[in-house]
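> my questions are about this predicted structure, shown below with the sequence.
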Amino acid sequence: MFDAVASMAALCGQCRLWRRAAAAAQLHSGVRCLSAKFDYDLLVIGGGSGGLACSKEAALSGKKVAVLDFVEPSPKGTSWGLGGTCVNVGCIPKKLMHHAALLGGAMKDAQKFGWLVPGQFTHDWSTMSEAVQNYIRSLNWGHRVQLNDKNVKFLNHKGTFKDEHSVRAVSKSGKETVLTAENIVIATGGRPKYPSDVPGAAEYGLSSDDLFWLKETPGKTLVVGASYVALECAGFLTGIGLDVSVMVRSIPLRGFDQQMAHLVTDYMESNGTKFLWKCVPTKVERMPKGQLETTWRHLESGQEGKAHFDTVLWAVGRAPETKALNLEKIGVEVNDKTGKVIVAANDATSVPHIYAIGDVAEGRPELTPSAIKAGKLLARRLFNSSTELMNYDNVPTTVFTPLEYGCIGLSEEEAVRRHGEENIEVFHAFYKPLEFTVSERDSSQCYIKVVCFRNSEQKILGLHFNGPNAGEVTQGFSLGIQCGATYSHLMSTVGIHPTCAEEITKLHITKRSGLDATVTGC
């Protein structure tokens, strides 16, 4: 037996570990040995959710895998550990701070439910931020442990393409290493944009990259932008008691259903967030006492406005991290307008053996779960003979504003654009969550609509939900819609009483009818 193992080890001279060669001989696992040409079977550039998922899935197939991840500090010098945007400066800290704001609202409600809340209660930013940041650091460490456990080589290096199979990796100290791989995945994600035409924007302003790592409260804050990042941040900052204004150039939540988006901002306004509509910033200056004087212009009237803030938060979009990769040298095609990597349905770029997944890829939703799934499926196609492609239809998402907004499928506008208004039926309802009754909360913006084909089958094209726990509600319904649910399926579903989600199963009034869509009882 020893001779057989030794012979196999000799044949696999490029394998660096004797143990791998021995295992291949004994178990006939079919895991091939590396060619002499490459250091790795797979090299992933980017340690975010998609890149980590892809690398770990490849390692499960017995492949030799490495991950490069290096965080360039923000203009303000903020940096963080392994895990990408979601873990460090996105989904995780955002949801935790959103929850902190919801707890403040719950304390107000509690008094109506008989809880004796003594005196005034106030929020302490430093306590919250320390707890959130400590949790994030634990996730950073957890990701490193997982990579190590799966024999994935992690390098805290910045990667730049040298050729189609080689990447120059540079450490923080400047030490350079060249790594070669048969397959390379670009998963570098994106970073917040700063307006280049606003003096003082980058010098004095912050982005979401900085907000979640602040040690002290941002104080009176101006949020510039109306993306989900902008509204989510403005929402939880207002919720913990800060004075917050949002400057909106055009429309809120571009790409989302606009009726739902305006209900979200209506709710925010009714709960204390101020909005500067149809305005653009023109200048940011630091005053002698430290505040930031921000000047803006109203797009319709042309009038100028000016106010002082402690913090100006830019949330005007994100740019893909592609410029430093040297993609033009190796011929990877990039969209000149967006800067994103152009990919095929199988995530392949214009260069064989190079792929791109997640936020950096053109036409992909900028959502963590879709990047994770895409990464896993790519690894299975590369190393497990799978042919399954990522399905980007009906991917659910939720905007974690004070009144959450969850959606699946097409907006009403998009359904009409694709199929014509005469072929679309919209069932809708305004409802009041039971939790809002005793506490006497305003439920004017709690609203549901289901967008369907108008034909006899009435297949559901989109579902939109504004209300508490929208993510939890939408997740369940997304399975049905992914399976081709129709309006009749919805009507044959028994709701759970008393819940907000059950109101979806009771929708019976169409927009076309013009009838009052306010829910009045069971």
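Happy to help now that I have it.
> contacts, neighbours, all on C-alpha from now
Noted.
> tell me how far the closest residue to P365 other than its chain neighbours lies from E321.
Leaving aside its chain neighbours, P365 sits nearest to D359 (6.9 Å; criterion: Cα to Cα, 6 or more residues apart in numbering). D359 is 9 Å from E321, where distance means Cα to Cα, to the nearest Å.
> and the longest helix for the protein?
In the chain, taking DSSP state H as the definition, the longest helix is helix 125-149.
> D359 and E321: which is more packed in?
More crowded of D359 and E321, by other Cα atoms under 10 Å: D359, with 27 against 19.
> the more buried one - that's part of a helix, no?
Yes - if the criterion is DSSP: H, G, I helix; E, B strand; the rest coil, then D359 is within a helix.
> what's near enough to touch it?
187-190, 320, 365-367, 371 (Cα atoms under 8 Å, 6 or more residues apart in numbering).
> surely K64 and Y40 touch.
Yes - between K64 and Y40 there is a contact under Cα atoms under 8 Å: 5.2 Å.
> for L461, identify the helix or strand it belongs to.
strand 460-466 (DSSP states H and E).
> contacts for the helix or strand just after that strand?
Next helix or strand after strand 460-466 toward the C-terminus (DSSP H and E): helix 470-482. Applying Cα under 8 Å, 6+ apart, the external contacts of helix 470-482 come out as 393-398, 404-408, 460-461, 465, 501.
> H99: which of these is nearest?
Closest approach to H99 among the contacts of helix 470-482 (Cα to Cα): E404, at 11.5 Å.
> so how far is E182 from the closest one?
Counting by Cα to Cα, the gap from E404 to E182 is 44 Å.
> again with H508
For H508, the distance to E182 - Cα to Cα - is 56 Å.
> what comes up buried for the longest helix of the chain?
The neighbour-count check on helix 125-149 (16 or more other Cα atoms under 10 Å) flags 125, 128-129, 132-133, 136-137, 139-140, 143-144, 147 as buried.
> okay if I get those residues as TSV plus distance to A10?
Shown next, in TSV, are the buried residues of helix 125-149 (distance: Cα to Cα, whole Å):
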residue	distance to A10
W125	61
M128	58
S129	56
V132	52
Q133	50
I136	45
R137	44
L139	41
N140	39
H143	35
R144	33
L147	29
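> about what we covered before: off-centre distance for the longest helix of the chain?
In terms of Cα atoms, centre = their mean, to the nearest Å, the centre of helix 125-149 is found 18 Å from the chain centre.
> take a look at this one as well, against the first:
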Amino acid sequence: MGGDTTTYEFDLVVIGGGSGGSGAARRSALWGAKVALVDCGFDFETGIRRGAGVGGTCVNVGCIPKKLMFTAASLYESIHGHAEVATGNGITVGDVKFDWATLKKGRDAYVDRASNAYKRNWGKEGIEVVLGMAKLKDPHTVEVLLNDGEQMQRAMRSGATRTLAAKYVLVCVGGAPSYPDVPGAREYCITSDGFWDLEKQPTKAAVIGAGYIAVEMAGILSAFGTETTLVCRGKTPLRNKMEFDGTIVEKLVEEINNHGPTLVPNSTPAGFFEAEDGTITVSTTDGATLAGFDCVMLAIGRAPLTQDIGLKECGVALDKKGYVIVDEFERTNIPSILALGDCTSSGWELTPVALSTARRLGDRLFGGAPWSRLSYDKIPTVVFSHPPIGQVGLTEDAARAEFGDAVGVDALTAGGMGFAFNPDPAKKVKTTLKLVHVGDDRRIVGLHILGPFADEMIQGFAVAVQMGATVRDFHATVGLHPTMAEEIISFGGGRAWGLDKDRKKPERPPYADPTYAKPVISLAQASLGAALLAALAFAAGRFIKA
């Protein structure tokens, strides 16, 4: 990138030590680049987070603590409440109790170990870590208001700074939860970040939002026995049908109505107020009130932390929401400044996406691979709802928008064996599966799962979808019986399985079709053959000259 021959102190300065920043710094250092990483540390004395902590959102206030809470909540609800299956399986548990403080202590210790692992790995790679608040002074220079390791606000009063100069500057500052511009929001509500600071389990909670964070947090609280209300402004949560498949959302709403939390759709908060008894009341724009909450959590979206770090002053283009505008190679409009992760316009605010993008960026800048970039096609993702959602590729609506009448769908909803003995048959947790495919060969462009262990199932199937698998390939695969995952390749073993596109005639698996042309050699074999031929030609040339 570019022809800059100036000598700088560093090859790369990374602003932000989350998944993206850490991944890029480590990958670049492995290629021999001299790297500095700036991270703002942890909390101000005021208790207001200025940065999630070393390791970023995922480790401290995101994926890792969320999965720990989800796992504990899932275990608890399997032995207590609407989704309880212990009794039907002959398991007598006794007096079931849950202690929030015990779980919080274990969770926080786990997070602390994970965060410290980031520090150790930076040291192993020879990355210079600078704690403090970074600000771009020009396209190659970053000034850091230093945090000496004590509480940040106190440390920064000294005004000590350090200037870092680099050939490239990479911005990975991530995002933070947003607040609505309504009365009482900041005074009486917490955000999803504040959830991790709760010392006591709420008795009655409201979660405001319709995205995956709102659904996840409301589900966790409800599963633990908190009387939980999920307030969303649309008809359903996860309402973007280009992002979440309509069938899956419909079935998720059914599960929410069966097992909790209480869903309040088509409702937008107008204000938050403290009642005489100290609880919080939520008023809505349609004149309704929801009262008696000891916790109100806002999960209405996240905003990029791109303000006040010198981007505008350096001429870096931002969109109207403050996201850094980047191309498919994470390049901004300023050649020496790059950006990736949740603060960019790439549209994928996911830890694995940031990490994969970061590693490819390191390969591109310092590993001699100028073409290296992440393909944003067929990225799998998970929502840790109750039950969880796993998906990869296009929703049905998105596929029809792209391919029209060439789209076909297979869908199934069934009760898994894990809930066969639920004491209340009406409360059995269901699994919904959906394949979206295109064309006569029924190439799979979308796969969606709602149900227990969807988070684990989707990863393997994502590989198949990424490689261009067809329904015929799925039918040719031997199922693991009895599992819910096998239904994805057979859809109940019914009339759809093993039949042609019109579902009228049996269809042989690809390897049994005489017209099937199996590749003679792999790409790796072809590359090796080409290399050997080149070596032989070189040797022959030397022999002839001799």
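Noted; the coordinates are in hand. Keep in mind that what you see is a predicted model, and the values were worked out from it rather than measured.
> give me the contacts around stretch 251-262 of structure 1.
Residues contacting stretch 251-262 of structure 1 (Cα under 8 Å, 6+ apart): 226-228, 265, 405, 411-413, 447, 464, 466.
> residue in structure 2 paired with L147 of structure 1?
Alignment note (TM-score structural alignment): L147 of structure 1 maps to W122 of structure 2.
> find the nearest non-adjacent residue to its match, please.
Spatially, and ignoring its direct neighbours in sequence, W122 of structure 2 is nearest to R26 (6.8 Å; Cα to Cα, 6+ apart).
> helix, strand, or coil at the residue mapped onto that neighbour from structure 1?
In structure 1, the residue matched to R26 of structure 2 (TM-score structural alignment) is K56. Counting by three-state DSSP, the backbone at K56 of structure 1 sits in helix.
> check contacts around K56 of structure 1.
147, 150, 152.
> residues in contact with the equivalent of F98 of structure 2 over in structure 1?
Matched to structure 1 by TM-score structural alignment, F98 of structure 2 sits across from H123. Residues counted as contacts of H123 of structure 1 (Cα under 8 Å, 6+ apart) are 240-241.
> one more pass at 6 Å, please.
By Cα atoms under 6 Å, 6 or more residues apart in numbering, H123 of structure 1 lies in contact with I240.
> tell me the secondary structure at it.
Using three-state DSSP, the structure places H123 of structure 1 in coil.
> ditto for D405 of structure 2
helix.
> how close does it sit to D245 of structure 2?
18 Å.
> more neighbours: which of these two?
When D405 of structure 2 and D245 are compared for neighbours, D245 comes out ahead with 23 against 11, by other Cα under 10 Å.
> trace that one over to structure 1, please.
D245 of structure 2 maps onto D257 of structure 1 when the alignment is built from TM-score structural alignment.
> same check, this time on D319 of structure 2
Using TM-score structural alignment, D319 of structure 2 pairs with N335 in structure 1.
> H508 and E182 of structure 1 - which one has more neighbours?
In terms of neighbours (other Cα under 10 Å), E182 is the more surrounded of H508 of structure 1 and E182; the figures are 19 against 14.
> residues contacting the aligned partner of that one in structure 2?
Per TM-score structural alignment, the equivalent position to E182 of structure 1 in structure 2 is K167. With contact set as Cα under 6 Å, 6+ apart, K167 of structure 2 has these partners: D11.
> mind listing what's buried in the host helix or strand of K167 of structure 2?
Assigning secondary structure by DSSP H and E places K167 of structure 2 in strand 161-171. Of the residues in strand 161-171 of structure 2, 164-171 count as buried by neighbour count, 16+ other Cα under 10 Å.
> before we move on, what about stretch 180-198 of structure 2?
184-185, 188-193, 195-196.
> out of the contacts of stretch 251-262 of structure 1, which one sits closest to R249 of structure 1?
Using Cα to Cα, the contacts of stretch 251-262 of structure 1 come closest to R249 of structure 1 at A226, 7.9 Å.
> and the closest residue to E274 of structure 2 other than its chain neighbours, how many residues sit next to it?
Once flanking residues are discounted, E274 of structure 2 sits nearest to I280: 4.6 Å by Cα to Cα, 6+ apart. I280 of structure 2 has 24 neighbouring residues, counting by other Cα under 10 Å.
> counterpart of I280 of structure 2 in structure 1?
Matched to structure 1 by TM-score structural alignment, I280 of structure 2 sits across from L292.
> and its match, what does it touch?
Going by Cα under 6 Å, 6+ apart, L292 of structure 1 touches 285-286, 308-310.
> most neighbours among these, please name it.
Busiest of these [other Cα under 10 Å] is F309, holding 21 neighbours.
> if I pick whatever residue of structure 2 lines up with it, what's in contact with it?
Under the alignment (TM-score structural alignment), F309 of structure 1 pairs with F293 of structure 2. Contact analysis of F293 of structure 2 by Cα under 6 Å, 6+ apart lists 204-205, 279-280.
> against A291 of structure 2, how distant is the residue nearest the centre of structure 2?
The centroid of structure 2 falls nearest to L350 when counting by Cα atoms, centre = their mean (3.2 Å). Using Cα to Cα, one gets 34 Å for the distance from L350 of structure 2 to A291 of structure 2.
> kindly report the same for D11 of structure 2.
Distance from D11 of structure 2 to A291 of structure 2, by Cα to Cα: 56 Å.
> and what of A218 of structure 2?
Distance, A218 of structure 2 to A291 of structure 2, using Cα to Cα: 17 Å.
> neighbour count: those two, which is higher?
A218 (30 against 18).
> so what corresponds to that one in structure 1?
A218 of structure 2 maps onto A234 of structure 1 when the alignment is built from TM-score structural alignment.
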